[in-house]
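*Asks:* Attaching a predicted model along with its sequence, questions to come.
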Amino acid sequence: MRPPGAEDTMDIHVSDSATRRDKLESAILAAATRLFAECGFAGTSIATVAERAGISKQNLLYYFPTKNSLYQRVLDDVLDDWLERMAHLADARGEPAEVLRAYVAAKLRFSREQPWASRVYAMEVIGGAKFYGEQIRARVVPLLRRDIEVFERWMLEGRIARVDATHLLFALWAMTQSYADFAAQMSLVLDKPELGGGDFDDAERLIGDLVVRALASTG
């Protein structure tokens, strides 16, 4: 029979242990995301990720037995976040202009808050999506089709002008993701260390205006 309070003590220890594991895993993933973004899959090693995370290689391998499993988890997390922010169109219930501005804002927030994650995904795609192509087909394509259906419904209802919805989405992705993937180029042109909040605010207004005006129904 356990003494009074023993179960509470065990629960606290288990909770503390889980918290430590979560923090360590988060540190590993943050380090891996940045290194994969900077160096690509081939240029990143488990040893360099462990060093960046401040742990031993053996400790890292306890969480992620191979570089492939670590890369897979990084891309899974990136895509989870990216797709969640893309849900504005799939769940569209408001006016097209409001929904589109919210979509642009969400995509730019991702670029601002998760620039390294965006660059990891970009690196994978630029390399031909050899590792992650099937997951992109399975998860991105269905959402893309749902978004296209929203645009096509708006067109049929006369709420927006008729356009190629697929290429419209490609353009939206390019305009918003470039603020992460090409932030270094933009900073050089603007002669500043990095993009600031004002730059993202300006981009949100401009991109939103461009899209809304381009899609304005002519009746």
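*Replies:* Sure thing, it's come through. Please read these numbers as outputs of a predicted model, since none were measured by experiment.
*Asks:* Going by C-alpha atoms from here, please, whenever you check contacts or count neighbours.
*Replies:* Will do.
*Asks:* and residue 183, how many neighbours does it have?
*Replies:* By other Cα atoms under 10 Å, 17 other residues sit near residue 183.
*Asks:* got a list of what it touches?
*Replies:* Residue 183 is in contact with 194, 195, counting by Cα atoms under 8 Å, 6 or more residues apart in numbering.
*Asks:* Residue 112 versus that one, what's the distance?
*Replies:* Separation of residue 183 from residue 112 (Cα to Cα, to the nearest Å): 9 Å.
*Asks:* Residue 9 too?
*Replies:* Using Cα to Cα, we find residue 9 at a distance of 42 Å from residue 112.
*Asks:* neighbour count winner among those two?
*Replies:* More crowded of residue 9 and residue 112, by other Cα under 10 Å: residue 112, with 20 against 11.
*Asks:* Looks like that one contacts residue 177 (just checking).
*Replies:* No: contact criterion Cα atoms under 8 Å: residue 112 and residue 177 do not qualify, at 9.3 Å.
*Asks:* so what sits against both of these two?
*Replies:* Counting by Cα under 8 Å, 6+ apart, residue 112 and residue 177 have no common neighbour.
*Asks:* another one to put next to it:
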Amino acid sequence: MSRIREKNQELIIQVACQLFAEQGYAATKVADIAKAADVPKPNIYYYFKAKDNLYRAVLESVTQPLLEASRPVEELDDPAEALSEYIKTKLRISRDHPYASKAFANEVMTGAKYLPDDIADKLHSQSQMIIAKFESWIERGAMARVSPQHLMFTIWAATQTYADFSWQICKVMDKEQLDEQDFANAAEFLTHLVINGCKLEQPE
């Protein structure tokens, strides 16, 4: 793929992320995306063929990092270290992909009607892996007997809220937008909360 083509696709996806996040899939028109990206409408069809394909690219721009984010849980044996890294990675996704995260959240909240089956299956497999790993830590006595499902939901909610409800968070914190230190503070606090709730020792 040429660098020019790649840059054009990245621009279109970036603009589409914001419009899909703000308006939803059904209300967002290809013409609106072309206008906001300042590119001819035929260019979008040239690169993506159909609106469905562009929406998939938007969802993949956040679901792919989300799928990779659980690698510490999958690969590390120390629950404190794994959970700490997982929380940090999930917060980085909220920081780096805010509009794509909102578009994905909107899709899930409206029943995942347009979420491709293969992406849904990968996300489901990931959640089953995370739950199984939590259960293994509990069974070997490395972690308190907490609900694996609710622990996972809590981490999802606590990290993704910094993207999905950024307006409310910035309003409460009296800021135009969150900075690096805000995300570092969030990671430290959430890690402390989860580590203590699971009765683990803080990783060094």
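*Replies:* Yes, it's here. On a predicted model such as this, the values are computed, not experimentally measured, just so you know.
*Asks:* Going by contacts, tell me the helices and strands next to the biggest helix by length in the second structure.
*Replies:* Counting residues, the longest helix found in the second structure (DSSP state H) is helix 117-139. Contact analysis of helix 117-139 of the second structure by 3 or more Cα pairs under 8 Å, 6 or more residues apart in numbering; DSSP states H and E lists helix 51-69, helix 71-75, helix 148-164 as its packing neighbours.
*Asks:* any residues touching the shortest one, and which ones?
*Replies:* So the one you mean is helix 71-75 of the second structure. Here helix 71-75 of the second structure makes contact (Cα under 8 Å, 6+ apart) with 79, 82, 83, 85, 86, 129, 130, 133.
*Asks:* Filter those down to the buried ones.
*Replies:* Buried members of the contacts of helix 71-75 of the second structure, scored by 16 or more other Cα atoms under 10 Å, are 79, 82, 83, 85, 86, 130, 133.
*Asks:* from the residues you listed, which two are the most distant?
*Replies:* Pairwise distances across those peak at 14.8 Å for 85 and 133 (criterion: Cα to Cα).
*Asks:* returning to what we had before: average gap between the longest helix of the second structure and the first structure?
*Replies:* After superposition onto the first structure, helix 117-139 of the second structure sits on average 1.5 Å from its aligned residues (mean Cα distance after the TM-score superposition for the first structure).
*Asks:* what's the angle from that helix to helix 148-164?
*Replies:* Relative orientation of helix 117-139 of the second structure and helix 148-164, computed by axes from the mean of the first three to the mean of the last three Cα atoms, to 10 degrees: 130 degrees.
*Asks:* ok now helix 117-139 of the second structure, how far from the chain's centre?
*Replies:* Counting by Cα atoms, centre = their mean, to the nearest Å, helix 117-139 of the second structure is centred 16 Å from the centre of its parent chain.
*Asks:* Trace residue 37 of the first structure over to the second structure, please.
*Replies:* Aligned against the second structure by TM-score structural alignment, residue 37 of the first structure finds its counterpart in residue 21.
*Asks:* where's its match, which helix or strand?
*Replies:* Assignment of secondary structure by DSSP states H and E places residue 21 of the second structure within helix 3-23.
*Asks:* Done for today, thanks.
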